[in-house]
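From the sequence below, what's the structure:
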Amino acid sequence: MIVALLHRLSEKLPRVVHRLSVMMKPQVVFVLGGPGAGKGTQCARIVENYSYTHLSAGDLLREERSRSGSEFGQLIETYIKEGKIVPVEITINLLKKAMEETMKADEKKFRFLIDGFPRNQDNLQGWNTVMDGKADVKFVLFFDCGNEVCIDRCLERGKSSGRTDDNRESLEKRIQTYLQSTRPIIEQYEKQGKVRTIDASRSVDEVFADVKNILEKEG
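The predicted model follows:
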């Protein structure tokens, strides 16, 4: 009986070790969509209701830009104003650092919403190179929204956000960058069956109802 019990335990041990190793690895959901699609708003709702930590690539870059003594501050400022994508090395370094600090502070916080990344092929290649084997991308949450709706929302947000890129000229550049660079990334993940698309042109509550269905289905 003892031998049989030990045998069963030895069979289960590799699976338990595997589960623990997966748990210790960041579990990532990429959150993508055009500027103004509501990514930040929906991520805030998800954090309130589910055990996810929200990391916004844009927010991390803006924080780094304004951080006293940052060697990348001026470079980030220039890229953001032009509606261009910041070099991947900077963005991934900030994301990796934020995940490590979160998990170090609380080992139960290993699920992350990464908002606004990857935004182009260079971002994706950089992620795969740096994070290969160190994080699991579960799926992409894609907030699909028409360009004009996105621009109108950002212009309204710009009245109080203080963001230098919430103006029509920057927004039109950002929309073009999104269409040319980010949409192909979403299409790549679609081919892998990893995209969950939501119509983001509706009200916040309607959109979040769909988000809840997806998260509960995905577990």
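
can we go C-alpha only for contacts and neighbour counts from here?
OK.

can you list the residues that contact the strand of greatest length in the chain?
Longest strand of the chain, by residue count under DSSP state E: strand 136-144. Residues outside strand 136-144 that contact it (CA atoms under 8 Å, 6 or more residues apart in numbering): 25-34, 37-39, 186, 189, 194-201.

wait, what's in contact with the spatially most central residue of the chain?
With distances taken as CA atoms, centre = their mean, the residue of the chain nearest its centroid is Ile114 (1.8 Å). By CA under 8 Å, 6+ apart, Ile114 lies in contact with Val28, Val29, Phe30, Val31, His54, Leu55, Ser56, Ala57.

Before we compare anything, build this one as well:
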Amino acid sequence: MGTVVETPVKEADATVTVKKPTVVFVLGGPGSGKGTQCANIVEHFGYTHLSAGDLLRAEIKSGSENGTMIQNMIKEGKIVPSEVTIKLLQKAMEESGNDKFLIDGFPRNEENRAAFEAVTKIEPEFVLFFDCSEEEMERRILNRNQGREDDNVETIRKRFKVFLESSLPVVQYYEAKGKVRKVIFCSPIFILVIMF
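Predicted coordinates:
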């Protein structure tokens, strides 16, 4: 009789293509309207809004050692280390169940930008940049009365200075790549039209 030879059964290609999330960085000075407009975009386009500032404030409230360090840096108007913010963003992205994100208030500087792209292997689809005068931003922040510790004139002015020195180069980097959509007039309808 013949000999039976067992041949291994090839399974279907086990390579799974993982779709990278769509990320839009939302940048602008403090009080430029980022959070307000992100809420409109979420409502109409199904994005998940991740505010780097909100994630950092939540970490502060947790009472962790990390939270204390973050609180001290925010009081000084300084930028929190990239790895701290990126870990918080990655965790929030994983927990959201979505694949479309508005990342508000990050990256704050070139080092943040390079670290985010290196760690996550994600480059933003584009950057939504809110261009607003310092006078208008200060007026908005002082009128919003959210009870935030960093909503006082001295800290606001430190935050403006940090934004101009550190964050504008990020906007310029992406502008050179043709990835910046600038918003000067902050009407909700206008935002939705230029966004998509």
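
Can you tell me which of the contacts of strand 136-144 of structure 1 are buried?
For the contacts of strand 136-144 of structure 1, a neighbour count by 16 or more other CA atoms under 10 Å gives the buried set as 25-34, 37-39, 186, 194-198, 200-201.

Could you pull up the residues touching the counterpart of Ile198 of structure 1 in structure 2?
Under the alignment by TM-score structural alignment, Ile198 of structure 1 pairs with Val183 in structure 2. Going by CA under 8 Å, 6+ apart, Val183 of structure 2 touches Leu128, Phe129, Phe130, Asp131, Ile191.

quick one on the thing from earlier: what about the contacts of strand 136-144 of structure 1, which are in strands?
Gln27, Val28, Val29, Phe30, Val31, Leu32, Gly33, Val195, Arg196, Thr197, Ile198, Asp199.

Return the member of the residues you listed nearest to Leu5 of structure 1.
Gln27 (33.0 Å; CA to CA).

Distance check, the residue mapped onto that closest one from structure 2 against Glu83 of structure 2.
Matched by TM-score structural alignment, Gln27 of structure 1 corresponds to Thr22 in structure 2. Between Thr22 of structure 2 and Glu83 of structure 2 the computed distance is 21 Å (CA to CA, to the nearest Å).

Please apply the same query to Gly67 of structure 2.
From Gly67 of structure 2 to Glu83 of structure 2 the distance is 14 Å (CA to CA).

Which residue of structure 1 sits opposite Ile141 of structure 2 in the alignment?
Ile141 of structure 2 maps onto Cys154 in structure 1, by TM-score structural alignment.

can you pull the contacts of that match?
Pro35, Gly36, Asp166, Asn167, Leu171.

Cross those residues against helices and list the overlap.
Among the contacts of Cys154 of structure 1, DSSP state H puts Leu171 in helices.

can I get the contacts of Cys154 of structure 1 in JSON lines with neighbour count and distance to Asp136 of structure 1?
Formatted as JSON lines, these follow (neighbours: other CA atoms under 10 Å; distance: CA to CA, whole Å):
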{"residue": "Pro35", "neighbour count": "22", "distance to Asp136 of structure 1": "25"}
{"residue": "Gly36", "neighbour count": "27", "distance to Asp136 of structure 1": "27"}
{"residue": "Asp166", "neighbour count": "24", "distance to Asp136 of structure 1": "33"}
{"residue": "Asn167", "neighbour count": "17", "distance to Asp136 of structure 1": "36"}
{"residue": "Leu171", "neighbour count": "24", "distance to Asp136 of structure 1": "32"}
